[in-house]
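Novice: here is my input; please provide its structure:
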Amino acid sequence: MTASGHGFGHDFDCDVLVIGGGIVGLSTAYALTRAAPGTRVTVLEKEPGPARHQTGRNSGVIHSGVYYRPGSLKARFAVRGAAEMVKFCAEYGIDHKVSGKLIVATGRDELPRLHALVQRGRENGIPVRELGPAQISEYEPEVRGLAAIHVGTTGVCDFGAVAAQLGAASGAEIRYDEEVTAVDRRSWGVAVRTASGTVIRARVLVNCAGLHCDHVARLAGDDPGMRILPFRGEYYELARPDLVRALVYPVPDPAFPFLGVHLTRGIDGGVHVGPNAVPALAREGYSWSAVRPRELAETLGWPGTWRIARRHWRYGAGELHRSLSRRAFATAVRRLLPAVTEDDLRPAAAGVRAQAVLRDGTLADDFLIREAPRTVHVLNAPSPAATASLPIGREVARRALTALAEGRVARGLAG
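Specialist: Next up is the predicted model:
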């Protein structure tokens, strides 16, 4: 790749180049132009439109922040982000509803974990109400459990519409069908080449490539210290949506980063059941038939993959069984919703979660943002990233603007 050596003034196509047109990338663009009006921002997205992967393929839940470790980025950003997301949707007329949710314990072994969630919720400043079996029925007549908590600040919205609105309101130049194939980082800035042969020069690069963020980091010459392991979330739709009024979740297992099979009444009135979480055989592996040998080899070649497999094989075996058997999936759902039958479950679109896994097999639990010269990498932004996208965008933008200012000072001193 050739780029002008001195890289001053008009040689830059933009100040900040964002890779990735999902909700985090577009929120970053929005935050950049809000915090520093006049900043020239370009977003490159390999798909023909925004939010085609994680953002547009989830259950649409605005998470309250009740699950996350107090003081973590997830906790702080989810609590703040949930309130901001409702306000943003209201401001721009995007479909949303604050419906509240139940987290239900169906076994005695789950009661201590449920109580711990009450404490965690209160530490995070979230209003939580404890319920007995009769009170569960007041909220959800068809749901059964030993105890539950009601979280009133949880809601649903259309995150794809939010992402599109963030892009439009940012004033950034958004280029679709532009897949990044090379990154050349120099002392003056960063030059990026796309599959179409386009070269774009920027002062600062922001990597919000989601399922491909580790690959982009390596293109830039940085060792991210992690790999994205793609986990497919498989959903069904409920043929009898009247069985569920709002949102119903099981008590999560703290040893695993997934929330378990839950019931979500979306803004369209339909009820999603899921997700089941299984390893995907491609970064964008939305079905068992979607296999990319090179990506699969990369996953299998990462030491952390085998360590996580050894640690969680029993949990994984159960997820695989439910993936291959609708009867087994229905049995899992019946713990919460006894009236459900196998015939009530209709296959729905799947999603893929980009889960960062460290070399030792640790699943990155919090949002992971790393900085390198003239570059900011977002390396782990799974759920609740959509909920928390406005504060995440501000944090990434803050780091990018700091890099921009430092670069200008350095160039001024060199001049």
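
Novice: from here on, contacts and neighbour counts on C-alpha atoms
Specialist: OK.

Novice: all helices in this structure, in order from the N-terminus.
Specialist: All helices of the chain, identified by DSSP state H, fall at 23-35, 73-92, 111-123, 133-139, 159-170, 213-219, 293-300, 303-324, 326-334, 389-414.

Novice: which residues touch residue 189?
Specialist: Contact analysis of residue 189 by CA atoms under 8 Å, 6 or more residues apart in numbering lists 7, 201-204, 374.

Novice: out of these, which are inside strands?
Specialist: Secondary structure from DSSP state E places 201-204 of the contacts of residue 189 in strands.

Novice: name only those of those residues that count as buried.
Specialist: Neighbour-count burial (16 or more other CA atoms under 10 Å) applied to those gives 201-204.

Novice: circling back to that earlier point, in JSON lines: the helices of the chain, plus mean neighbour count and distance to residue 65.
Specialist: Converted to JSON lines, those look like this (neighbours: other CA atoms under 10 Å; distance: least, CA to CA, whole Å):
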{"stretch": "helix 23-35", "mean neighbour count": "27", "distance to residue 65": "18"}
{"stretch": "helix 73-92", "mean neighbour count": "20", "distance to residue 65": "5"}
{"stretch": "helix 111-123", "mean neighbour count": "17", "distance to residue 65": "7"}
{"stretch": "helix 133-139", "mean neighbour count": "16", "distance to residue 65": "21"}
{"stretch": "helix 159-170", "mean neighbour count": "22", "distance to residue 65": "17"}
{"stretch": "helix 213-219", "mean neighbour count": "21", "distance to residue 65": "24"}
{"stretch": "helix 293-300", "mean neighbour count": "14", "distance to residue 65": "30"}
{"stretch": "helix 303-324", "mean neighbour count": "16", "distance to residue 65": "24"}
{"stretch": "helix 326-334", "mean neighbour count": "19", "distance to residue 65": "24"}
{"stretch": "helix 389-414", "mean neighbour count": "19", "distance to residue 65": "13"}
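
Novice: another one to check against the first:
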Amino acid sequence: MTVPPGTERVGIVGGGIIGLAIARALALTGGFDVTVLEKERRVAAHQTGHNSGVVHAGLYYQPGSLKAILCARGRELTRDYCRDRALPYRELGKLVVAVTPEEVPRLDEIERRARANGVPDLARIGPERMLELERHVAGVGAVHSPHTAVVDFAAIAEAMASDVRGAGGRVLLGAEVVGVSAGERTTAVATTAGSHTFDRLIVCAGLQSDLVARLVGASPSPRILPFRGEYWTLEPSRAELVRGMIYPVPDPRFPFLGVHFTRGVYDDVHVGPNAVPALAREGYGWGNVSLRDTFGSLMWPGAPALFRRHWRMGAREILASLLKPLYYRQAREFVPELRPSDLVEKAHAGVRAQAWSADGSLLDDFAVDQVGSVTLLRNAPSPAATSSMAIAEYVLREHLGVPVREG
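Specialist: Below is the predicted model:
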């Protein structure tokens, strides 16, 4: 295909919300011929379409980190985009709850980080105010983030794909990348639906990001370790137990938040997720097993250190996944009126692409690598969906040298 002189051909691997946000930003900037390569038959098929739908306000993240900076910017951009495109955006608010006095010092740290990150209208509250906001919650104290919102991230991704096409770009579905050959000036990409030549390549492949990085010739580290998060649906007649979002105080020893309650943008209430090792990169249930993925994780140099560090948490999460009473017991700490029968079915599961270093450590912050003319997102966990348009600005500015209009 012939492109106008002076136009730069950019390929983007991955049709999740980050890849589409970058594609949209480039297509709307002008001077770029943009092609998104997505292996599935729809966009937002994996992490984007399987998350909780929460637009985070930035409570947890280390001040000054990319997560903290890009989450704050991303929340504003997501809010404005939803309003411009008439997509649902509901500020239901979040309580981060200390159930016992022993959790109060950790709640203090969350408040410190949240204030350092400029979380808007944050409030430290006691039990009386907690019950005004959430009539059925239990705890000794909480921080309240009134502007934490919920959206439909899959709908946002579809809208972004439409923006890309409307600006002259392409979103090619069923085009799995199977080969990459990076030359001095161009990069050739082979897919199951044909071959392409680009001046620049940006890899936003999520659960497959390390495999595509290997095709590019990048370092095998970090590797992607898939963690499945399972959600239960709250019985609709009992949905009044939760008005917005009720979260635990995270334990800094562990990389995940723990079970929480979220009222979704369409008023369904989910309880979860837990975090169990998935037996496949796209392992949405215990029956989804990939011997290659599982063996690769077990043979990774960091596996023994990770096991020693987190085996107790892993065993607890696996048991809670298999035994509903244990899952229920965790959830009931925050809403004592919850009954076992209120958890009616496992709604959906998501698989988180957690980057994992060779020393066994789990990467916390966003991570972007550059190999010649290829840009690789190596770690983009939560709040990546919230931050997607801010991540796009960051990649354009810092890795492509494209000026980004502020505001």
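
Novice: what's the longest strand in the first structure?
Specialist: Counting by DSSP E, the longest strand found in the first structure is strand 226-238.

Novice: related to what we said a few turns ago, any chance of the helices of the first structure in a markdown table, plus distance to residue 381 of the first structure?
Specialist: Shown next, in a markdown table, are the helices of the first structure (distance: least, CA to CA, whole Å):
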| stretch | distance to residue 381 of the first structure |
| --- | --- |
| helix 23-35 | 8 |
| helix 73-92 | 9 |
| helix 111-123 | 21 |
| helix 133-139 | 32 |
| helix 159-170 | 15 |
| helix 213-219 | 10 |
| helix 293-300 | 19 |
| helix 303-324 | 18 |
| helix 326-334 | 27 |
| helix 389-414 | 9 |
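
Novice: ok, which of these comes nearest residue 99 of the first structure?
Specialist: Ranking these by proximity to residue 99 of the first structure (CA to CA) places helix 133-139 first, at 10.7 Å.

Novice: give me the aligned partner of residue 98 of the second structure over in the first structure.
Specialist: In the first structure, the residue paired with residue 98 of the second structure is residue 105, using TM-score structural alignment.

Novice: residue 139 of the first structure matches what in the second structure?
Specialist: Counting by TM-score structural alignment, residue 139 of the first structure lines up with residue 133 in the second structure.

Novice: give me the neighbour count for the residue nearest to that match when sequence neighbours are not counted.
Specialist: Closest residue in space to residue 133 of the second structure, ignoring its immediate chain neighbours: residue 243 at 7.7 Å, by CA to CA, 6 or more residues apart in numbering. Per other CA atoms under 10 Å, the neighbour tally for residue 243 of the second structure reads 20.

Novice: so residue 243 of the second structure touches residue 264, yeah?
Specialist: No. Judged on CA atoms under 8 Å, residue 243 of the second structure makes no contact with residue 264 at a distance of 9.9 Å.

Novice: tell me how far the nearest residue to residue 104 of the second structure once chain neighbours are set aside lies from residue 315 of the second structure.
Specialist: Once flanking residues are discounted, residue 104 of the second structure sits nearest to residue 98: 5.9 Å by CA to CA, 6+ apart. As judged by CA to CA, to the nearest Å, residue 98 of the second structure and residue 315 of the second structure stand 24 Å apart.

Novice: that older thread, quick one: which of the buried ones among the ones in strands among the contacts of residue 189 of the first structure is nearest residue 321 of the first structure?
Specialist: Within these, proximity to residue 321 of the first structure (CA to CA) peaks at residue 204, which comes in at 45.7 Å.

Novice: how about the contacts made by the residue nearest to residue 104 of the second structure?
Specialist: 104, 107, 139-142, 248-249.

Novice: and for residue 18 of the second structure?
Specialist: Per CA under 8 Å, 6+ apart, neighbours of residue 18 of the second structure: 204, 384-385, 388-389, 391-392.

Novice: what is the nearest of those to residue 80 of the second structure?
Specialist: Residue 80 of the second structure has its nearest neighbour among the contacts of residue 18 of the second structure in residue 389, at 10.9 Å by CA to CA.

Novice: in this structure the closest one contacts residue 77, no?
Specialist: Yes. Between residue 389 of the second structure and residue 77 there is a contact under CA under 8 Å: 6.6 Å.

Novice: from the contacts of residue 18 of the second structure, which is closest to residue 146 of the second structure?
Specialist: Ranked by distance to residue 146 of the second structure (CA to CA), the contacts of residue 18 of the second structure are led by residue 385 at 19.2 Å.

Novice: list the residues that contact that closest one.
Specialist: Taking CA under 8 Å, 6+ apart, we find residue 385 of the second structure in contact with 17-18, 48, 55, 153.

Novice: and these, which two are furthest apart?
Specialist: Maximum distance among the contacts of residue 385 of the second structure (CA to CA): 14.3 Å, for 18 and 55.
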